[in-house]
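>>> coords below, sequence missing:
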């Protein structure tokens, strides 16, 4: 009897739900035009589409921020370089000024000596002098003195020219320094604007939606990585790390879990190129600061020839970089709000691969 009651109750509920779902909708009540399950599916689909749109907007903002970060890092590097050049020029100017002062004193002493000699013409001295031999000795000394005076004047003129050149170079450096400072500040504002906008978008999401957003990112990365692997690229990659590359890989992987912060070079936080910079310093090689300069200056290798420790440059503007670990994986600092992590080497559009230790002697390239 209890079972029968439960079955009847269930049938009643199903029947009621069905009759309510398929009854003619009341005027103006369009929500009841679809079955509950279908409305739920539509709602879930709309929610997913909204999240995908949010993810695309956030990705676009962080990509723009990453490009601005590269501009910021490049300007920062140039500021530091110009400051060093200005210090060097200032030292040269100081040394040249001291040399110029010494030459002026020497020229003054020569002028005084000439004045004390009365400036008498050589012919008059020969005619009035009793000892022609002494005169000739004096004439030889005079010629040497004149030659010395001309040498001092030449040095004086050349030193003045050097001083003017150094001063002009210092002025040029200051102008470049100010230009790079302005560029750096502009990039900093641009980065903050983009990151703040991305964070604002994320802050509007509920906790469950944020989790779903992270899953969508991971799913997209997985699909891209799988497509890259399906191309058969790993079948061609079999190289081993150099001993320098091993050290760089060891450093980079030991930073896993540390936060991404734009412009950071460690030791507690990193941006993408800050991580590769420090990793390769640990490997004994100094490389450019930004991913764009790493792409421009370092030796390029084909994907099939890459080995652990090589740097993979991403996106058409070379705005992101990761370090290849082998087996189709990289370690990288992804973006603000994320930590240094391992992901698929093909999870982003690859621009190319560069090798920091390409110039190292072959005998130093150890193998695993």
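Cool, the structure landed. Since we're looking at a predicted model, the values are computed, not measured. Numbers count the residues shown, from 1 in each chain.

>>> Going by C-alpha atoms from here, please, whenever you check contacts or count neighbours.
Noted.

>>> Touching, residue 289 and residue 73? I think so.
Yes. With contact defined as CA atoms under 8 Å, residue 289 counts as touching residue 73 (7.0 Å).

>>> Do you have the helices of the stretch 51-200 of the chain handy? List them.
122-128, 132-203 (DSSP state H, counting those that start in this stretch).

>>> tell me, what residue is most central in the chain?
residue 290 (2.2 Å; CA atoms, centre = their mean).

>>> Enumerate every residue touching that residue.
Shown in contact with residue 290 (CA atoms under 8 Å, 6 or more residues apart in numbering): 70, 73, 74, 273, 274.

>>> possible to save those residues as TSV with neighbour count and distance to residue 87?
Below are the contacts of residue 290 laid out as TSV (neighbours: other CA atoms under 10 Å; distance: CA to CA, whole Å):
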residue	neighbour count	distance to residue 87
70	28	26
73	23	21
74	21	20
273	33	28
274	26	26
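
>>> And the closest residue to residue 110 other than its chain neighbours, how far from residue 156?
Excluding its sequence neighbours, the residue lying closest to residue 110 (CA to CA, 6 or more residues apart in numbering) is residue 149, at 6.8 Å. Distance of residue 149 to residue 156, computed by CA to CA, to the nearest Å: 10 Å.

>>> Between these two, point out the one with more neighbours.
residue 156 (20 against 17; other CA atoms under 10 Å).

>>> So that one is in contact with residue 105, correct?
No. Using CA under 8 Å, residue 156 makes no contact with residue 105, being 10.6 Å away.

>>> okay, now residue 236: neighbour count?
Neighbours around residue 236, by other CA under 10 Å: 11.

>>> Is it in contact with residue 304, as I believe?
Yes. Using CA under 8 Å, residue 236 is in contact with residue 304, at 5.2 Å.

>>> doesn't residue 308 fall inside a strand?
No. Assessed with DSSP: H, G, I helix; E, B strand; the rest coil, residue 308 is coil; it does not lie in a strand.

>>> here comes the other one, which I'd like you to weigh against the first:
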């Protein structure tokens, strides 16, 4: 009888005999391997509101850096002038010092030729501090009053020249530091603007259209607030005029005069400085914003306000941080044409009040000098320069 041997299932390399279990194990290993090698999930794309806020923040940061740049540039200009003046002064003093040294040398040579002093005397007269030598009694007795005066003059000029050289060296060091600040501020402006442009470049045409709509609604809300302020200011002005008229009538009644001639307030035909500044700013409408620019072809925000008030005969500092202290602070409700309107907690932007809640300003890179509601940005304060 033939022997029957039971067939055996070949063992897997891992010792698993059941095909189903082997398949499941291999599948699990493959899935684990794929999970381990899979790329991390991409970060969710920011919403348009987030993009707009980020861009607005970058533009504000760029303006802050621009004001730092403006301040450093102004200091650099002043310090360079001071250094040049000091170096010119040092050169002039050095020339006089050399002339005084030559005069002392002539005295020493004359004394040597006449035998009035030894050759060593000439050497001491030509030294940096000949006064020490002349303090010797035997030599001072031989000096004329003119020679003594020459020594005194030389010593005084030498001390003054040394002091001026030290001042020039310190000014040069300060200038170098300010130039470094200027360079870093410029780089910061460029970096912030590049980041903003990069964010905007990543938007699709549809997203850009939606972003423009968000901007339009923001402008609309700011204009609505401006119109409300205009109504409040108009009402306040009307009430002021009513009270003035009532006061005039009461005065006329008390005096018993039937004539009101000469009781009215005369209107000045001259234009106020604020109106002159505003007129200048309005004339710049349409010119591009360029950071660091002060005109006449382009402006940044503080460059425009500085130029406008200069046209009115008033000199303002260069930066927003200094301009905010260059006048009298008034309330928004009492703002008049020409007043400076400052924005943000860090006072990094400024415009010129036009009236009815509107201003003229140089907004930001890529934009042009234009009229806009003062409520487009958070108001810091209002200042009247004159």
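Looks like it arrived, so ask away. Owing to the predicted nature of the structure, the values given are computational and were not obtained by experimental measurement.

>>> hang on, the earlier thing: okay, the helices of the stretch 51-200 of structure 1 in TSV with distance to residue 298 of structure 1 next?
Shown next, in TSV, are the helices of the stretch 51-200 of structure 1 (distance: least, CA to CA, whole Å):
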stretch	distance to residue 298 of structure 1
helix 122-128	70
helix 132-203	23
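
>>> right, so of those helices, which gets closest to residue 46 of structure 1?
helix 132-203 (17.4 Å; CA to CA).

>>> just how off-centre is the closest one within its chain?
Helix 132-203 of structure 1 has its C-alpha centroid displaced from the chain centroid by 29 Å (CA atoms, centre = their mean, to the nearest Å).

>>> repeat for stretch 47-62 of structure 1
Distance, centroid of stretch 47-62 of structure 1 to centroid of chain: 26 Å (CA atoms, centre = their mean).

>>> in it, what's buried?
For stretch 47-62 of structure 1, burial by neighbour count (16 or more other CA atoms under 10 Å) applies to 48, 51, 52, 54, 55, 58, 61, 62.

>>> Tell me the counterpart of the second one in structure 2.
With TM-score structural alignment as the criterion, the equivalent of residue 51 of structure 1 in structure 2 is residue 48.

>>> My guess is that match contacts residue 211. True?
Yes. At 6.5 Å, residue 48 of structure 2 counts as touching residue 211 under the criterion of CA under 8 Å.

>>> Tell me which helix or strand whichever residue in structure 2 pairs up with residue 220 of structure 1 sits in.
When structure 2 is aligned by TM-score structural alignment, residue 220 of structure 1 is paired with residue 218. If you go by DSSP states H and E, residue 218 of structure 2 is part of helix 205-255.

>>> by contact count, what packs against that helix?
Judged by 3 or more CA pairs under 8 Å, 6 or more residues apart in numbering; DSSP states H and E, the packing partners of helix 205-255 of structure 2 are helix 48-114, strand 370-373.

>>> picking that back up, who's in contact with the match of residue 51 of structure 1?
Taking CA under 8 Å, 6+ apart as the test, what residue 48 of structure 2 contacts is 207, 210, 211.

>>> Any chance of a ChimeraX selection covering the buried ones in these?
Selection command for ChimeraX covering only the buried members of the contacts of residue 48 of structure 2, criterion 16+ other CA under 10 Å:
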select :211
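
>>> whereabouts in structure 2 does stretch 85-97 of structure 1 align?
Counting by TM-score structural alignment, stretch 85-97 of structure 1 corresponds to 82-94 in structure 2.

>>> The matching stretch against structure 1, how far on average?
With the two structures superposed, stretch 82-94 of structure 2 lies on average 1.0 Å from its match in structure 1, counting by mean CA distance after the TM-score superposition for structure 1.

>>> can you pull the buried residues of that stretch?
82, 83, 86, 87, 89, 90, 93, 94.

>>> which residues touch it?
Counting by CA under 8 Å, 6+ apart, 157, 161, 164, 165, 167, 168, 171, 172 sit against stretch 82-94 of structure 2.

>>> now the aligned partner of the fourth one in structure 1, nearest residue through space, not along the chain?
Here residue 165 of structure 2 is matched to residue 167 in structure 1, going by TM-score structural alignment. The spatial neighbour of residue 167 of structure 1 that comes closest, neighbours along the chain excluded (CA to CA, 6+ apart), is residue 93 at 7.1 Å.

>>> Residue 332 of structure 1: neighbour count?
31.

>>> wait, it sits on residue 344?
No. Residue 332 of structure 1 lies out of contact with residue 344 (CA under 8 Å); the separation is 10.2 Å.

>>> right, and residue 62 of structure 1 touches residue 194 too?
Yes. With contacts counted by CA under 8 Å, residue 62 of structure 1 reaches residue 194, the gap being 6.7 Å.

>>> now stretch 203-222 of structure 1: how far from the chain's centre is it?
28 Å.

>>> Next: stretch 11-21 of structure 1.
The chain centroid and the centroid of stretch 11-21 of structure 1 are separated by 64 Å under CA atoms, centre = their mean.

>>> same deal with stretch 313-321 of structure 2?
Relative to its chain's centre, stretch 313-321 of structure 2 lies at 12 Å (CA atoms, centre = their mean).

>>> List the contacts of whatever residue of structure 2 lines up with residue 338 of structure 1.
In structure 2, residue 338 of structure 1 lines up with residue 367, judged by TM-score structural alignment. By CA under 8 Å, 6+ apart, the contact set of residue 367 of structure 2 is 288, 289.

>>> Read off where stretch 300-319 of structure 2 ends up in structure 1.
Going by TM-score structural alignment: stretch 300-319 of structure 2 matches residues 271-290.

>>> for the matching stretch, which positions count as buried?
271-283, 285, 287-290.

>>> got it, and stretch 177-193 of structure 1?
Quick answer for stretch 177-193 of structure 1 (16+ other CA under 10 Å): 177, 180, 181, 183, 184, 187, 188, 190, 191.

>>> quick one on the thing from earlier: state the number of residues packed around the closest residue to the match of residue 220 of structure 1 other than its chain neighbours.
Of all residues not flanking residue 218 of structure 2 in the chain, residue 376 sits nearest, at 7.3 Å (CA to CA, 6+ apart). By the criterion of other CA under 10 Å, residue 376 of structure 2 has 17 neighbours.
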